[in-house]
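Q: pasted the sequence and its predicted model underneath.
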Amino acid sequence: MHRARLRVGGLVAVAVTLLVTLTGGLAYEVVAHAQTDQVIRELRYTADHAVPTQLPGCTFLYFPGEPGGGALPPGFPLRADLDAVRASGGAVERSVDANGTTYLVRTQTQAGGRLVQAVFDTRYQLADREHLLVALLIAEGVGLLAAAATGWAVGRRAVAPLAEALARQRRFVTDASHELRTPIARARTRAQLLARRAAAAGLPAEHRDGLDRLSGSLRGLGDIVDDLLLSARMAAGQASADGTDLDLAALTEAAVTAERERAEQEGVVLTVARPPEPLYVTGVQTALRRAVGELLANAVRHTPGGGRVEVSLRRAAGQVELTVSDTGEGFAQDEAAHLFDRFHRGATGRDRQFGLGLALLREVVTSHRGTVEAVGHPGAGARFTLRFPEAVPRVVT
């Protein structure tokens, strides 16, 4: 929601800023064009009709070959223009940058055949444009602040209904998960008890297997409920709050120990390699334990009998790196970006299927300021790598 507010607010701010900039730019161009047209009209009128004793302000006239010739700024007259007009009989008009200003210069022959060069100093017009530009920049700054405030307000109002809907959804998931955990736990306990009684009573093997499968299904249902509850807490930012310094290596070893029995039942060799010293990260133990357990369970689940699942931990550039590699069925690398989507299926619909677990794994990792990387090849195994910022354990005095 925070990113959505920022995105909406940013778009509104950019739109308002562009509008103010466009308006200011058009105003500046209109004023500059109007000034230039006015100066050109005055310059042409002066060159046609004026005499040195009756000149408008900032205007200079030069009559070659006449006594005095007229007063001009330094660097004038432009002899090349005078020669060109004598040769062609037409008029030459140009702008010249000199003496810290810009001059508009027109050289022509008056109606009586008199050669004249008129010069207009535009320093006051340029000063007016500079003042206008400063005013527009100030207005742009004020407009930018107003745009940011408007964007922030619009973003909050636009996203508010969506935020409320998501909050209701999270509350529903949390409440439903809490309410379902107890009856599911009771049902699983009852199924386990019935399975033991069935074994003691000597019931047929298919009945005992059915009760075992029922117990396993209830366990899976309980895991899904726990995943939903943890996902809701992660989305609300609760599970990542008040994190403590944890030894990720010890936590991973405990998860490997818990998963080893299932791996042995599947005929999969599960190994772990870690440095002798602790590898500390800051986080919530239950959330990280769930993430590592899901990563191991996923590797074992998709590795056929006789395969291997290797777990390794190490330090790398200020981070703690956890890698889980398997020799299982793997996946196409172009599908790696979708592995963490909820309930994703393989491209053919019969390929590797993913439920809520890997999506929850990514939520846990990102909420702990970490990253997750998946590399795989069809039929050649997969490798998942989790990276977390390394924590310096706090010393209690």
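A: Structure's in. What do you need? On a predicted model such as this, the values are computed, not experimentally measured, just so you know.
Q: can we go C-alpha only for contacts and neighbour counts from here?
A: OK.
Q: hmm, who's touching stretch 246-259?
A: Applying Cα atoms under 8 Å, 6 or more residues apart in numbering, the external contacts of stretch 246-259 come out as 270-272, 274, 278-283, 285, 289, 292-293, 296-297, 313.
Q: so which of these are in helices?
A: Those of the contacts of stretch 246-259 mapping onto helices are Gln285, Arg289, Val292, Gly293, Leu296, Ala297, per DSSP state H.
Q: how about the helices in this protein?
A: Secondary structure of the chain, counting by DSSP H: helices at 2-49, 79-88, 123-201, 205-235, 248-265, 285-301, 357-367.
Q: presented hereafter is structure B, for comparison with structure A:
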Amino acid sequence: MSRVPASTEARLLRRATWRLGLQVGLSVAAIVVLLSGLAVFMVLRSQQDDVTTLLQQAVSQADDVQDPPAGVWLAIQGPGGLTATPGAPAVLPDRAALANVAETGVARTDEVRGGGAVYQVYTQRRDTQLVQAGLDLRSNNDERERLLAAMLVSGGLGLLLAVGAGVWLGRRAVAPMATALGMQRRFVADASHELRTPLTLLSTRAQVLRRHLQRGDSRERLTAEADGVVADAGHLADILEDLLLAADVRADGLTTTLDLVDLAARAAAAGTPAAAERSVLIEARPTVPALLVRGTHGGLLRAVTALVDNAVTHARSSVAITTRRAGTTAVVEVSDDGPGIDPAVLPGLFERFSSTRAGTEPSPRRHYGIGLALVSEIAERHGGHVSAGTNPDGGALLTLTLPLADAGQ
């Protein structure tokens, strides 16, 4: 399974978020434009109907040209000649429209421009007269422009809000994807870290077994090596099962009752060969016969082993594993006589991929500090926690605290 760098994942997620936000924003913008266009069309249609109705009523009710409705100019052409409302614009009356209606007898509506204004003119034959009414459309046009400007501003603000809401919704929609990618990355990192040592041991045992077979060694020797391969394969299977259990958010898995004192002794025994190579002595110090907790054997053993390995790495000569009861909790304390923990490192000691390790100075080489981070995650899965501090002798003190299986025991 190929891994995508975290920075690349972050870029892809940001790009997906913005793309989704823009798509939502553009969709909303298209809807706003469509509704705005429909609203403008309805307003313009309403204005046109109102103007037409006003002019038709003015023509049908006009007895003379002296008292037209507000904003309307009248003209009447009869046997006695053409009369018009005093003060009418120079382009009114529209003589061409009067001549056309006189000839055809069909009423008509026209637009006349002049003097920087637009007039709508309605001409109709009425008995022996031709009556014409004209209305200045500037107020209607001004109202339409104000409406368009208001819609443009509100549409722009609506678009910005839609994009913002889309980005926000995009982040919420992409969040599960980010979580899934993070879980995938964490699982790969956990598996790589946890499987490195058992796979190396399994490969070594298999190579040793092959050499024994090639030399034709005794059956007892071959059986012992084969048993070692089977044991290492079983350990590998336990680690895989625990990793898969940790990756499944639906799983509980805390169904087995385990003795933390026994797990600490096992971790001490497992760490003794590596400690001996560094001239470090590991000592298990149980203060009670047993500490029963509920959890997964592989996970808790890995957690205690990781604390011991960390202590062995930084100890000068000794590592102590103390198991004790504290109220309703079981406590495993792993201390060493090394240089202790730099206070600057302490806040991020249990974070993944820390650039420094406990008891060491920062170096240009990047250290993948995932071991202690896994201890913290295992502790949290078991309802406990892990902490770090300084023991009285000045070395590091790492403490794993877990709830007892039976608080009343």
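A: Nice, I can see it. Here the structure is a predicted model, which is why all the values come from computation and not from measurement.
Q: so what number do they get for TM-score?
A: Overlay of the two chains. TM-score (TM-score structural alignment, normalised by the length of structure 1): 0.46; 208 aligned residues with a Cα RMSD of 3.4 Å.
Q: could you dump the helices of structure 1 to a markdown table with distance to Leu61 of structure 1?
A: Converted to a markdown table, the helices of structure 1 look like this (distance: least, Cα to Cα, whole Å):
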| stretch | distance to Leu61 of structure 1 |
| --- | --- |
| helix 2-49 | 8 |
| helix 79-88 | 13 |
| helix 123-201 | 17 |
| helix 205-235 | 79 |
| helix 248-265 | 88 |
| helix 285-301 | 87 |
| helix 357-367 | 76 |
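Q: with distance to Leu322 of structure 1 and mean neighbour count added, can I get these in CSV?
A: Formatted as CSV, the helices of structure 1 follow (distance: least, Cα to Cα, whole Å; neighbours: other Cα atoms under 10 Å):
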stretch, distance to Leu322 of structure 1, mean neighbour count
helix 2-49, 29, 16
helix 79-88, 80, 14
helix 123-201, 30, 16
helix 205-235, 21, 17
helix 248-265, 9, 18
helix 285-301, 9, 21
helix 357-367, 11, 22
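Q: quick one: which of those is nearest Arg106 of structure 1?
A: With distances scored as Cα to Cα, the stretch of the helices of structure 1 nearest to Arg106 of structure 1 is helix 2-49 (7.2 Å).
Q: mind giving me the packing neighbours of that closest one?
A: strand 101-109, strand 115-121, helix 123-201 (3 or more Cα pairs under 8 Å, 6 or more residues apart in numbering; DSSP states H and E).
Q: quick one, the last one and strand 101-109 angle?
A: Relative orientation of helix 123-201 of structure 1 with respect to strand 101-109: 130 degrees, computed using axes from the mean of the first three to the mean of the last three Cα atoms, to 10 degrees.
Q: can you count the residues close to the closest residue to Leu148 of structure 2 other than its chain neighbours?
A: Of all residues beyond its chain neighbours, the one nearest Leu148 of structure 2 is Val40 (7.5 Å), with distances taken as Cα to Cα, 6 or more residues apart in numbering. Residues near Val40 of structure 2, counting by other Cα atoms under 10 Å, number 16.
Q: correct me if wrong: Arg383 of structure 1 contacts Gly376.
A: Yes. Taking Cα atoms under 8 Å as the contact criterion, Arg383 of structure 1 and Gly376 are neighbours in contact, 6.2 Å apart.
Q: more neighbours: which of these two?
A: Shown here are Arg383 of structure 1 and Gly376; by other Cα under 10 Å, Gly376 has more neighbours (22 against 19).
Q: so that one makes contact with Ala382?
A: Yes. Contact criterion Cα under 8 Å: Gly376 of structure 1 and Ala382 qualify, at 4.1 Å.
Q: surely Thr197 of structure 2 is within a strand?
A: No. Secondary structure of Thr197 of structure 2, determined by DSSP: H, G, I helix; E, B strand; the rest coil: helix, with no strand assignment.
Q: tell me how many other residues surround it.
A: Neighbourhood size, Thr197 of structure 2 [other Cα under 10 Å]: 12.
Q: with Asn140 of structure 2 instead?
A: Burial of Asn140 of structure 2 is recorded as 14 neighbouring residues (other Cα under 10 Å).
Q: pull out the buried positions in stretch 96-105 of structure 1.
A: Judged by neighbour count (16 or more other Cα atoms under 10 Å), stretch 96-105 of structure 1 contains these buried residues: Thr102, Tyr103, Leu104, Val105.
Q: quick one: residues contacting the second one.
A: If I follow you right, that is Tyr103 of structure 1. Residues in contact with Tyr103 of structure 1 (Cα under 8 Å, 6+ apart) are Ser95, Val96, Asp97, Val119, Phe120, Asp121, Thr122.
Q: looking at the residues you listed, state which has the most neighbours.
A: Counting neighbours by other Cα under 10 Å, Val119 leads the contacts of Tyr103 of structure 1 with 28 neighbours.
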